[in-house]
Each structure stands twice: as C-alpha cells, then as structure tokens.
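A.B. asks: Whatever this is, show me its structure:
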Amino acid sequence: MKKISLLLVAAMLVLFLAACGTDSSNGSGGDGEGTVYKVGIDTTYPPFEYEENGEYHGIDIDLFTAIAENQGFEFEFDAMDFGGIIPAMEAGQLDVAIAGMSITDERKKVVDFSDPYFDAGITLVVNKDNDDIESVEDLEGKTVAVKNGTTGAKFAMDNADKYGYEIVQFDDSPAMFQEVSNGNADALLEDYPVIAYAIAQDNLDLKIVGDRLNGDQYGIAVIKGENQDLLEKINAGLQELRDSGEYDKIVNKYLGE
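C.D. replies: As a prediction, the model looks like this:
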C-alpha cells in the first residue's frame, strides 16, 4: 500500500513539473509558439518613434509592426529613455530594440544587429540666427548639446579636445532642441533625418549647418548571442518589405518622396 502511495505521489510531481514548464506566453529570449517579444523603443525620436493621443507612431513603429505581421510573431512595445534600452536588454527586460539605433562597433560588443534598415548620419545644428558657426571647426569655446547614449553624444565626447567645446547632455531630444533654441547652448549634434523632420514639423528656431559628420546606419538589435531565430525572421521580413515596396511606403509616409 505504501509503495502504491509513493508511486502516486511521484506521478503527481511529474505532472506538476511538466505543467510549470509549458508557460511560454511571455518572458525574454523565448522562440516558441505563443511568445510575445518585448521591444524597446524611445518615443522622443520622431519621425522614427513618437507618441500621439496615447498611440505609438513613426517609421520604426510601422516597420517593426509590418515585419512581425510578415513573419507571424507577436510583440509589445516598451517605451523608455534611449540610454536605458541596451541596459534593459542586458538585464533580460527586453528581447529586441528598434530605436533609431546606429550600428557601431561599440554596441556590437553587447548586441547583434539586423541588416541596416536606414541610412542616417550625424549633423551639426545651431540657432537659426547664428551665423558664426558653420562647421565643427567653429566650436572652440562653445557649448554643444547632445542626447545621452547616442552616436551624436559619442562623437561629441571623442572630439571635444580636438575642437575645444564643452558638452551638456540630455535624456530626450526636445529638451536638447530647446537648449539651443533659447540660446543656453551654442549647437547640438543629432541624426540628420530626425532634426530635419523636427525643424520642418515644429517650426523650431534651428538650422542645419555643414555636411553630415558620419555615415551612420540604423539597425534592429537583439542581445548578443541570443534570439538568433528572431533576428533571422527580422532580416527575412525586412527584405520582403523592401522587395514588395512596403518599406518605401512606410518611409515616405513620414519623410515624403
């Protein structure tokens, strides 16, 4: 009798453990059916990502949504400051990120990128009434505003001694734009399509000067060595959207022909 009872307990334990192992509807790193991937975004970055009337819009939002539909996987967006996205990925709080993120050697140490999906490039921006600054060579003794965690911030830090300017950092683009508009900073560094869109849409008291300072490309990121199946789906979906013309429709919706 005791032997039968022990067998019954063992069988119940096996069933319990099996049940505990079948819930994969959420959680980072899963590739099974029913997984809902958590996608990091930064909604202070129009035309790529912004929030309006409680809904997310922009090139990145529409593009990732179209890729997910094309490849048949589920996801949910998680908005946060840009500088916190990669740390959140490292902590297992995000599975993937699409946030106007430039593909750099430094970031490649901790994330794997998709194929490039947009050609960007950093540009120098000043107050529209400023005729003294026409290039980075004119920044000596000036103050340059940057957004934390961006390639613009890295460029500024790498070249501060060379060009002799001071740096002030911000967590979001609108605050950075305002700092130059109101004269508290002399210039800012921002990705060209972002600042060109902002100036056109919001009538900012800013203007772009000089040539683009680099040839940045944006990529979709997953934590290094993880979610490779998802990355393959992202690349496949991105290529299909390019081939079908849907990619161009998404970009032109926000940037025009």
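
A.B. asks: rest of the way, CA atoms for contacts and neighbours
C.D. replies: Noted.

A.B. asks: Gly141 - nearest residue in space that isn't next to it in sequence?
C.D. replies: Tyr165 (5.0 Å; CA to CA, 6 or more residues apart in numbering).

A.B. asks: Please apply the same query to Ala99.
C.D. replies: Ile41 (4.9 Å).

A.B. asks: residues touching the one you found, list them.
C.D. replies: Glu49, Phe77, Asp78, Ala79, Met80, Phe82, Ile85, Ala97, Ile98, Ala99 (CA atoms under 8 Å, 6 or more residues apart in numbering).

A.B. asks: Likewise for Ala187?
C.D. replies: Leu124, Val125, Val126, Asn127, Lys142, Thr143, Val144, Ala145, Val180.

A.B. asks: Tell me the spacing between it and Gln201.
C.D. replies: From Ala187 over to Gln201 the distance is 20 Å, taken as CA to CA, to the nearest Å.

A.B. asks: Isn't Leu204 up against Ala198?
C.D. replies: Yes: judged on CA atoms under 8 Å, Leu204 makes contact with Ala198 at a distance of 7.2 Å.

A.B. asks: The two: which has the busier surroundings?
C.D. replies: Ala198 (19 against 16; other CA atoms under 10 Å).

A.B. asks: Now the second one, please; I'll put the structures next to each other:
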Amino acid sequence: MKKFLTVALAGVLAASMLFTGCSKKEESKVPDKLIVGTNAEFPPFEYMNDKKQPDGFDIAMIKEIGKRMDKKVEVQNMEFKSLIGAMESDSINTIIAGMTKTKERQKSVDFSDSYYTSNQAIILKKDSKIKKLSQLEGKKVGVQEGTTGDIIASGEKFGEKNKVIVKTDVKRYKKGVDAVMDLKNGAIDAVVIDEKPAQEFVKNNAKKLKLVVDSAGAEYYCIAITKGNTAYKEEINKQIKAIKKDGTYDKLKAKYIDSAN
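C.D. replies: A predicted model of the protein is given here:
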C-alpha cells in the first residue's frame, strides 16, 4: 500500500511539474499581436498627430519592430502613471513611452536593450537665475507624474549609479504641457522633464521660457514587456539591433528627433 501510494504521489508530482513547465513555456512567447501602451504627451517621442493618432519616434520604432516580426501593432494612449499597471493586468503586453529603465520599475516589468539615451532638463522663465538642478532645493517644481523627473524632484534616486540631487516642493501633472502652462502663469518656479520634450516645449514658448540641461545621470529608454516573457524580450532586442544596424534607426531619428531641434 505504501509503495503504491509513493508511486502515485510521484506520478502526481511529475504531472504537476510538467504542467507548470508548460505554463511557463506558454507565457514566454512572442505575442500574436503587439498591444502597445504609450503616453502621447511626450514629443518628439510620442504625441497625437493631425489625424488624432499616436505618432512620434517611439511609435515609428514599435511599428517597425512589429512589421519585421510580421505582427499587428495596436497602440493605446493612456496616462504615463497607468502604463505599468495596465501591463500587470494584461491589458497591454508592450510599453514604449520614453520610459527609463529603473530598479523600481524592473520589479514589475522586464526591459529590452536601450534604444535611446537621454538626460533631464529644467524649463525656466527667461529671467530665472537658476543654472542647475541643485538650485531647485525647496522651489515649487512641476513634473509629469510617475516620470524620472518626478523621481529626481522628489529627492529620490532613479538608478544605482545616480545620487540624490535635490528635494523640491513637487507639483505633479498628468501632462508635461500643463506643467509648462503653470510655469508661464507663475504658479511654479520650474519644470523638470527629459531634455528632448523640454526642447519642444521651450521652442513653442521661446519668448517666455528657457532651457537648462543639468544631467542627473544618463537615462536609458527601453521597451517594457510583460515580466518573465524571455522569448518576447529576446525578439525585441533582436529587432532593435537589426534596426540600428541597417540604418533604419538613423532615418527615424533624423525624421522625428533631429528635425525637432
């Protein structure tokens, strides 16, 4: 009886392990469709075009990746702070939104290799004497909620190699452009946001605003994918590498980023 019970239990355990292995294998696969979350408030990486559709460098990148994978791409626009939650609930399987790879975000999602390196910048009124991030100590600073600018202005580190630079009186916005509007109206002292979007916002308000670039450390934009999906991560990395190698990356960068300067 004991021998029979032992054999039976061993069979159940083996079947359980086999089932678990199959489940993990099924989870780690390239999805049939790329359901992409973005926040189209971050030009030139993502924005709404004249046809009210998400556009920009990031959108062009993920569409090119989907094309090379022979997969359909569906882009969903949402608040930046909602992106990771949407992935955790399986509403999306991909995020491309000028998202910096951080230790905290890696607890919830996996990241591809970097496709762009950025820095932080400060948007100020023309007559401001502020020249670096540390001078924002105690100032009213606008940020887009959940972004690296939010992390920095809140007195936190966004990477192991980065240090705490400043602790400000943070005001959070759903859109970077709303923070810029409040700066123009005198409600806040500065806006901290990534360099390229900052250039876009200042260019559109050149008579009233100026830009100061003061790096808190290099930031690496990556594509976020569902946690644990190794097969998909490897395929994304493969396509990023190919896009860079054959010159397509440079063409997209020239069209969307370099032309915006």
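
A.B. asks: okay, the contacts of Ile41 of structure 1 in a markdown table with distance to Glu232 of structure 1, secondary structure and neighbour count next?
C.D. replies: Formatted as a markdown table, those follow (distance: CA to CA, whole Å; DSSP: H, G, I helix; E, B strand; the rest coil; neighbours: other CA atoms under 10 Å):
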| residue | distance to Glu232 of structure 1 | secondary structure | neighbour count |
| --- | --- | --- | --- |
| Glu49 | 23 | strand | 22 |
| Phe77 | 20 | strand | 19 |
| Asp78 | 22 | strand | 15 |
| Ala79 | 24 | strand | 19 |
| Met80 | 25 | coil | 15 |
| Phe82 | 24 | helix | 24 |
| Ile85 | 21 | helix | 25 |
| Ala97 | 15 | strand | 28 |
| Ile98 | 15 | coil | 24 |
| Ala99 | 19 | coil | 27 |
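
A.B. asks: Trace Asn127 of structure 1 over to structure 2, please.
C.D. replies: In structure 2, the residue paired with Asn127 of structure 1 is Lys125, using TM-score structural alignment.

A.B. asks: Tell me how many other residues surround that match.
C.D. replies: Neighbours around Lys125 of structure 2, by other CA under 10 Å: 23.

A.B. asks: With Asn235 of structure 1 instead?
C.D. replies: Residues near Asn235 of structure 1, counting by other CA under 10 Å: 19.

A.B. asks: May I ask which helix or strand encompasses it?
C.D. replies: Assigned by DSSP states H and E, Asn235 of structure 1 belongs to helix 228-244.

A.B. asks: can you check Leu183 of structure 2 too?
C.D. replies: Per DSSP H and E: helix 176-184 holds Leu183 of structure 2.

A.B. asks: need the helices for the stretch 101-250 of structure 1, in chain order.
C.D. replies: Assigned by DSSP state H, counting those that start in this stretch, the helices in the stretch 101-250 of structure 1 fall at 151-163, 173-181, 192-202, 228-244, 246-255.

A.B. asks: Mind listing what's buried along the shortest one?
C.D. replies: Of all the residues in helix 173-181 of structure 1, those buried under the rule 16 or more other CA atoms under 10 Å are Ser173, Ala175, Met176, Phe177, Gln178, Glu179, Val180, Ser181.

A.B. asks: And the residue mapped onto the third one from structure 2, how close does it get to Arg172 of structure 2?
C.D. replies: Which is Met176 of structure 1. Aligned by TM-score structural alignment, Met176 of structure 1 pairs with Ala179 of structure 2. Ala179 of structure 2 sits 8 Å away from Arg172 of structure 2, going by CA to CA.

A.B. asks: what is in contact with those two at once?
C.D. replies: Contacts common to Ala179 of structure 2 and Arg172, judged by CA under 8 Å, 6+ apart, are Gly142, Val143, Gln144.

A.B. asks: Tell me the counterpart of the first one in structure 1.
C.D. replies: Counting by TM-score structural alignment, Gly142 of structure 2 lines up with Ala145 in structure 1.

A.B. asks: ok, its match - contacts?
C.D. replies: Ala145 of structure 1 touches Ile167, Val168, Gln169, Phe170, Met176, Glu179, Val180, Ala185, Asp186, Ala187, Leu188, Leu189, counting by CA under 8 Å, 6+ apart.

A.B. asks: and these, which two are the farthest apart?
C.D. replies: Longest distance between any two of the contacts of Ala145 of structure 1 is 14.5 Å, between Phe170 and Asp186; criterion CA to CA.

A.B. asks: who has more neighbours, these two?
C.D. replies: Asp186 (23 against 16).

A.B. asks: Who are the contact partners of the aligned partner of that one in structure 2?
C.D. replies: Mapped onto structure 2 by TM-score structural alignment, Asp186 of structure 1 lines up with Asp189. When contacts are counted by CA under 8 Å, 6+ apart, Asp189 of structure 2 touches Leu124, Lys125, Lys139, Lys140, Val141, Gly142, Leu183.

A.B. asks: circling back to that earlier point, tell me the helices and strands packed up against the helix holding Leu183 of structure 2.
C.D. replies: Packing contacts for helix 176-184 of structure 2, counted by 3 or more CA pairs under 8 Å, 6 or more residues apart in numbering; DSSP states H and E, involve strand 41-42, strand 120-125, strand 140-144, strand 190-194.

A.B. asks: re the thing from before, the residue nearest to Gly141 of structure 1 pairs with which position in structure 2?
C.D. replies: Match for Tyr165 of structure 1 (TM-score structural alignment): Thr168.

A.B. asks: what's the spacing between its match and Ser259 of structure 2?
C.D. replies: 33 Å.

A.B. asks: neighbour-wise, which of these two wins?
C.D. replies: The neighbour comparison of Thr168 of structure 2 against Ser259 (other CA under 10 Å) goes to Thr168, with 21 against 9.

A.B. asks: OK, contacts around the more buried one?
C.D. replies: Leu136, Glu137, Gly138, Lys139, Lys140, Val141, Ala153, Ser154, Gly155.

A.B. asks: which residues touch the second one?
C.D. replies: Contacts for Glu137 of structure 2 were tallied using CA under 8 Å, 6+ apart; they are Val166, Lys167, Thr168.

A.B. asks: could you measure the second one against Arg105 of structure 2, distance?
C.D. replies: To tie it back to what came earlier, the one meant is Lys167 of structure 2. Taken as CA to CA, the span from Lys167 of structure 2 to Arg105 of structure 2 is 21 Å.
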